[in-house]
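Participant: What would the 3D arrangement of this be:
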Amino acid sequence: MHKERKMMIFCLLLAAISSPVFSEEWKATVVKHLEVLVSSCVVVPCSFTHPKENLPASKLRKIWHSSKGRDQRIYHEDSTEISENFRGRTRLLEEKSASNCTLEITEIKDHDNGPFCFRIELARTPGDTSTIDKFSFVEDCVEFTMLNEPPKPTLIHPKTAIQDRPYTVMCSVIHTCPSNVPKLTWSRATTDTDVIEVHRQIYVGYWETLSILTFIPEEKDDHREVTCTSQFYGPKTSYSTLTLDVKRTENFNHIIIPTAVGIGTAVIFALFCIFMVKKYKNRIAELQQQEGSVWNRLSRMSRRNRV
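Facilitator: Below is the predicted model:
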């Protein structure tokens, strides 16, 4: 019984001592797979935790290496430790953040497919080459699928444009390089155009560049093409085109003008008729007055002769 109690106390002490170590894990959050454009660049989102979270960032040595071996480094704070093929093409983004391990690779080559894994080494003192702990996250590596041709932009727009009314076209392209976003340009560049550009992350490891074009279509724009071109870092280009279908604004001039002319003519003719009727009535009245006066004179003359 006494031995069992000692064994229980020993187990409890061992658990108390080891619990701080095992309660916090070596854990990395790395995107597993990305489609990458050859000659362009890629940003691999990465963050990690480790059991010694109270260590300053200056004691953390962040390394990226090939899954084939820890000595095949693609990133190291000492550039001489990097494989020659990747030297000058890799860097860490947000390097001052202790828990950040986001990697950028530029000038992607068709054999840079990985997998690539993150490794952390904890130095005894800042700048010290010796380490007190180290860990490679070989279960959380990133692998690339190489794209030799860039993706075409996606166009979103109303089916029909209406003459003299604002018309909006949206052009978007997906990419993996937010530090060097693709440039979107439009074939239509006139004084009536208005372009808005938006950059956003759509999901882990992928970003979208969106360009919104608004312009006033004219009758002459019917069946004209509008092209959106995307230029990727590298550079490689792709484009998408739409053909405008401009609906003319309803015009009733061919009805309104003849009707107005007809009404105007009728009004003028009616006024002329009224004027003529009044004129003839006045003339008749004058003649009647003249006839009356003549008849009166003749009557007076006939009476004088009888006398």
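Participant: drop to CA atoms for contacts and neighbour counts, all remaining ones
Facilitator: Fine.
Participant: residue ranges of the helices in the stretch 1-150 of the chain, please?
Facilitator: Ranges of helices within the stretch 1-150 of the chain are 2-23, based on DSSP state H, counting those that start in this stretch.
Participant: before we move on, what about the stretch 201-307 of the chain?
Facilitator: Along the stretch 201-307 of the chain, the stretches classed as helices by DSSP H, counting those that start in this stretch are 253-306.
Participant: ok, so what distance separates residue 153 from residue 161?
Facilitator: Noted for residue 153: a distance of 21 Å to residue 161, by C-alpha to C-alpha, to the nearest Å.
Participant: these two touch, right, residue 86 and residue 72?
Facilitator: No. Contact criterion C-alpha atoms under 8 Å: residue 86 and residue 72 do not qualify, at 9.9 Å.
Participant: Work out which residue lies at the spatial centre of this structure.
Facilitator: The structure's the chain has its C-alpha centroid closest to residue 210; by C-alpha atoms, centre = their mean the separation is 1.8 Å.
Participant: Correct me if wrong: that one contacts residue 202.
Facilitator: No. Contact between residue 210 and residue 202 fails when scored by C-alpha under 8 Å: they sit 11.4 Å apart.
Participant: For the comparison step, fold the sequence that follows:
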Amino acid sequence: PFRFSALTRSCVVIPCTFQYEEDIPLTRGIWSKKTGGIVFHNGQSNVIDHFKGRTKILGDLNEGNCSLEIDDIKPFDNGPFCFHAEKGHDKYRFNNSCVFIVMKSPEKPVMTPVPAEVDAGSTITVSCSVAHTCPSHPPVFSWSVPDLSSEISHTLTSPGIWETKSTITFMVAAGDGVRSLTCTAIFWRDKQQAGTVKLNVK
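Facilitator: Presented below is the predicted three-dimensional model:
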């Protein structure tokens, strides 16, 4: 089975595609635990209590997209989780349709290098990026300096992993010496990680 990383309390998207060649639309897609218990079903009453209200299929089944989002990940939501589709009473199972989830700590933001020395009053542009698994609620960034301008970008870097990047331009405050510039990534449901670079102001 495939393995995907997740941050507890945040959300995770499990990418899932399948080949379905027939003309008659599928009735439903179902995700379940390999050990038993339905994790996602069109009818919420079929879902086990532990997952009720926390799962949804993001794609269109009839286009072969069965990607699953699990929100508010719990430490023991490891799986394995398996997908199958139904059309009436017929069940369709697919190869490689089971996945594990591995829990991890929040990623540390990566900051772009800054010049060795900067002049007070000059403007600098710096970026801070972080990997995550929750594209519906990407991390937000907090900076230790007021910015003149800022922009955010989101990129899918590999299956199930996205990168969110914050780029700001700011003015270096007056006064000599070494200062810290800190970028804090705040993940969905409030876990945080910070990255810091030193500014040598002259």
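Participant: if we can go back for a sec, let me see the contact set for whatever residue of the second structure lines up with the residue nearest to the centre of the first structure.
Facilitator: Under the alignment (TM-score structural alignment), residue 210 of the first structure maps onto residue 165 of the second structure. By C-alpha atoms under 8 Å, 6 or more residues apart in numbering, residue 165 of the second structure lies in contact with 127, 128, 129, 130, 152, 153, 154.
Participant: which residue packs closest to the second one, ignoring adjacent ones?
Facilitator: By that I understand residue 128 of the second structure. Distance criterion C-alpha to C-alpha, 6 or more residues apart in numbering; nearest residue to residue 128 of the second structure, sequence neighbours excluded, is residue 111 at 4.3 Å.
Participant: One more: the third one?
Facilitator: Setting aside the residues directly before and after it, residue 129 of the second structure is nearest to residue 165 in space (C-alpha to C-alpha, 6+ apart), at 4.1 Å.
Participant: Trace residue 179 of the second structure over to the first structure, please.
Facilitator: Aligned by TM-score structural alignment, residue 179 of the second structure pairs with residue 224 of the first structure.
Participant: Please give the number of neighbouring residues around the residue nearest to residue 128 of the second structure.
Facilitator: For residue 111 of the second structure, the count of nearby residues is 21 (other C-alpha atoms under 10 Å).
Participant: now the one 4 residues further on
Facilitator: For residue 115 of the second structure, the tally of surrounding residues (other C-alpha under 10 Å) stands at 9.
Participant: In three-state terms, label it for me.
Facilitator: Of the three states, residue 115 of the second structure takes coil under DSSP: H, G, I helix; E, B strand; the rest coil.
Participant: Now it. Nearest residue, chain neighbours left out?
Facilitator: Nearest non-adjacent residue to residue 115 of the second structure (C-alpha to C-alpha, 6+ apart): residue 199, at 7.9 Å.
Participant: The one you found matches what in the first structure?
Facilitator: By TM-score structural alignment, residue 199 of the second structure lines up with residue 244 in the first structure.
Participant: how far is stretch 64-76 of the first structure from where the chain is centred?
Facilitator: In this view, stretch 64-76 of the first structure has its centroid 36 Å away from the chain centroid, taken as C-alpha atoms, centre = their mean, to the nearest Å.
Participant: what's that stretch in contact with?
Facilitator: Stretch 64-76 of the first structure has contacts (C-alpha under 8 Å, 6+ apart) with 62-63, 81-83, 86-87, 90-91, 114-119, 138, 141.
Participant: Select only the buried ones of these in ChimeraX?
Facilitator: In ChimeraX syntax, the buried subset of these is picked out as below (16 or more other C-alpha atoms under 10 Å):
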select :62,63,82,83,86,87,90,91,114,115,116,117,118,119,138,141
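Participant: on that earlier part again, buried ones among the contacts of residue 165 of the second structure?
Facilitator: Among the contacts of residue 165 of the second structure, those buried by neighbour count (16+ other C-alpha under 10 Å) are 127, 128, 129, 130.
Participant: Apart from its chain neighbours, what residue comes closest to the equivalent of residue 32 of the first structure over in the second structure?
Facilitator: By TM-score structural alignment, residue 32 of the first structure lines up with residue 2 in the second structure. Sequence neighbours aside, residue 99 is the residue nearest to residue 2 of the second structure in space, at 4.7 Å (criterion: C-alpha to C-alpha, 6+ apart).
Participant: What is the neighbour count of the aligned partner of that neighbour in the first structure?
Facilitator: Matched by TM-score structural alignment, residue 99 of the second structure corresponds to residue 142 in the first structure. Applying other C-alpha under 10 Å, we find 22 residues neighbouring residue 142 of the first structure.
Participant: Where is the longest strand in the second structure?
Facilitator: Counting residues, the longest strand found in the second structure (DSSP state E) is strand 90-104.
Participant: I'd like the next helix or strand past it.
Facilitator: Moving toward the C-terminus from strand 90-104 of the second structure, the next helix or strand (DSSP states H and E) is strand 110-111.
Participant: which residues in the first structure does that next one align to?
Facilitator: Going by TM-score structural alignment: strand 110-111 of the second structure matches residues 154-155.
Participant: With the second structure overlaid, report how far that stretch is off on average.
Facilitator: By mean C-alpha distance after the TM-score superposition for the first structure, the fitted stretch 154-155 of the first structure averages 1.0 Å away from its aligned residues in the second structure.
Participant: and for that stretch, what are the contacting residues?
Facilitator: Under the criterion C-alpha under 8 Å, 6+ apart, residues 169, 170, 171, 172, 173, 240, 241, 242 lie in contact with stretch 154-155 of the first structure.
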